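Chemist: Structural data only, the sequence is not supplied:
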């Protein structure tokens, strides 16, 4: 009981420090289902929208989401246009040189190739393919480093554009997070399928913050600790990712 009281007091102190600032603004892409997207009513929705709201409610914060294109999502955080990034962003050493991250709220997610059904390629010696990726992602960097010499890497502004060009035959395969490709392949009516090996790139997914926002980072981490322990994070993962998990609660 004493530990619970101390933890609650610590969270209250952190929340009080953060509450002194204006509304906490959370930047998200709004184009990366099921992580974050714009629904039929024109509102932001998805796993990270629900999780961000849960974090803010638990911490007693007033929060609002700000939609921002992926390519400029880190520069606009650094420019002060919002305070936190929740946009399906994997924690990597390269990004950690520029921004800080909370603890992960989704474990490392294998990346996969999707291709038209019936496609067959030798993934030990890929050559002559047009490989679609979303620009400035860990998959884009991996594709350039490992396949760029013998293939054409086609970078798109959004994940949806890469999938649309795959369906149109403008690229041969798309490399992306398996969690985002899962519903695309499942809803393709058999037109698309996964091919090749799982590829582990980067760590889990976390929220990005400016390096000097220590109080806000600690507040988000304390809320994530509690929401993992009470099953909220796993429940949202199961809801948005077709029953995956549990990963964080017993």
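Modeler: Looks like it came in fine. Note that the structure is a prediction, hence the values are computed from the model and not measured.

Chemist: use CA for all of it now, contacts and neighbours both
Modeler: Will do.

Chemist: Tell me which residues of the biggest helix by length in the chain come out buried.
Modeler: Secondary structure of the chain per DSSP state H: the longest helix is helix 2-19. Using 16 or more other Cα atoms under 10 Å as the test for burial, helix 2-19 gives 11, 14-16, 18-19.

Chemist: Just flag the most distant two among the residues you listed.
Modeler: Using Cα to Cα, those reach their maximum pairwise distance at 11 and 19, which is 11.8 Å.

Chemist: So which elements touch the helix or strand encompassing residue 165?
Modeler: Element membership for residue 165 (DSSP states H and E) is helix 159-167. In terms of contacts (3 or more Cα pairs under 8 Å, 6 or more residues apart in numbering; DSSP states H and E), helix 159-167 is packed against strand 31-32, strand 111-116, strand 130-134, strand 173-177.

Chemist: So which residues of this protein form helices?
Modeler: According to DSSP H, the helices that the chain contains are 2-19, 47-59, 73-78, 93-96, 138-147, 159-167, 178-186, 214-229, 232-240.

Chemist: dropping in the other structure now:
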């Protein structure tokens, strides 16, 4: 009897372990405060903390994977990871290729930053490749120069290669604050997209449902707003 009970216990543990689905969370690791690599070489930031909590609520085992932004959707569809959680705004164009959860940040402002207050926003504007900001600049009639990483867009403004950079204001704000007056916001803020959500393969409806439900519980109990304020400040848009 004891042997039978032990055997059944082992089987139960094995079954439980096999039920714990491992999900690979794809992120860029280069877009603070959404996501970045900390001094320990680990993925950190708002989306790391959010993603870990979502996985906990969804009873999933999650592993973090970093990838370049310009290949982040192709790598998802190719199966190199299972989700995108990388400051990706929900847009109709992207939704033709991948599916999205509900948003985990509300639509937020994009902004221009330059080295002078009289910068010409109809001249040369830097933006990261494949972003909604790059698409917006292209529609304004300004000359768009695209870069693979957000850091390169800032460097282009500093070295005079571009008149201004256009990006998420949440990303730009600490850079402006730490520039000692060398960089400043110019022009008007612009609202783009439907907020930031997790991207998944269109076939992964069950997994999307699990994350959707987890995001919903974080909105309902207020913990999502607490995280947003922690990483983006008390004035940031909340639910």
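Modeler: Nice, I can see it. The shown structure was predicted, so the numbers you read here are calculated from the model rather than taken from an experiment.

Chemist: what residue is smack in the middle of the first structure?
Modeler: residue 88 (0.8 Å; Cα atoms, centre = their mean).

Chemist: Let me see the contact set for that one.
Modeler: Listed by Cα atoms under 8 Å, 6 or more residues apart in numbering, the contact partners of residue 88 of the first structure are 32, 35-36, 48, 205-206.

Chemist: need those residues in a markdown table with distance to residue 239 of the first structure and neighbour count, can you?
Modeler: A markdown table is the format used below for those (distance: Cα to Cα, whole Å; neighbours: other Cα atoms under 10 Å):
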| residue | distance to residue 239 of the first structure | neighbour count |
| --- | --- | --- |
| 32 | 16 | 18 |
| 35 | 11 | 25 |
| 36 | 13 | 22 |
| 48 | 12 | 26 |
| 205 | 17 | 22 |
| 206 | 18 | 21 |
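
Chemist: Count the residues that sit near residue 43 of the first structure.
Modeler: 9 (other Cα atoms under 10 Å).

Chemist: quick check, nearest of the contacts of residue 88 of the first structure to residue 165 of the first structure?
Modeler: Checking these one by one against residue 165 of the first structure (Cα to Cα), the nearest turns out to be residue 32, at 15.9 Å.

Chemist: counterpart of the closest one in the second structure?
Modeler: Residue correspondence to the second structure (TM-score structural alignment): residue 32 of the first structure is matched to residue 31.

Chemist: Which position in the first structure pairs with residue 143 of the second structure?
Modeler: Using TM-score structural alignment, residue 143 of the second structure sits opposite residue 152 in the first structure.

Chemist: measure that match to residue 170 of the first structure for me?
Modeler: 12 Å (Cα to Cα, to the nearest Å).

Chemist: list residues touching both of these two?
Modeler: residue 130.

Chemist: Compare those two (neighbour count), which wins?
Modeler: Higher neighbour count among residue 152 of the first structure and residue 170: residue 152, with 18 against 15, using other Cα under 10 Å.

Chemist: The spatially closest residue to the more buried one that is not a sequence neighbour: how many residues sit nearby?
Modeler: Counting by Cα to Cα, 6 or more residues apart in numbering, residue 152 of the first structure lies nearest to residue 130, which is 4.8 Å off, once chain neighbours are set aside. For residue 130 of the first structure, the neighbour count with other Cα under 10 Å is 19.

Chemist: again, but for residue 69 of the second structure
Modeler: Around residue 69 of the second structure there are 23 residues (other Cα under 10 Å).

Chemist: hang on, the earlier thing: can you redo the buried residues of helix 2-19 of the first structure as a markdown table with distance to residue 139 of the first structure?
Modeler: Listed next are the buried residues of helix 2-19 of the first structure as a markdown table, based on distance: Cα to Cα, whole Å:
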| residue | distance to residue 139 of the first structure |
| --- | --- |
| 11 | 36 |
| 14 | 36 |
| 15 | 36 |
| 16 | 39 |
| 18 | 34 |
| 19 | 37 |
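
Chemist: if we can go back for a sec, superposed on the second structure, what's the mean shift for the helix holding residue 165 of the first structure?
Modeler: In the superposition with the second structure, the average deviation recorded for helix 159-167 of the first structure is 1.2 Å (mean Cα distance after the TM-score superposition for the first structure).
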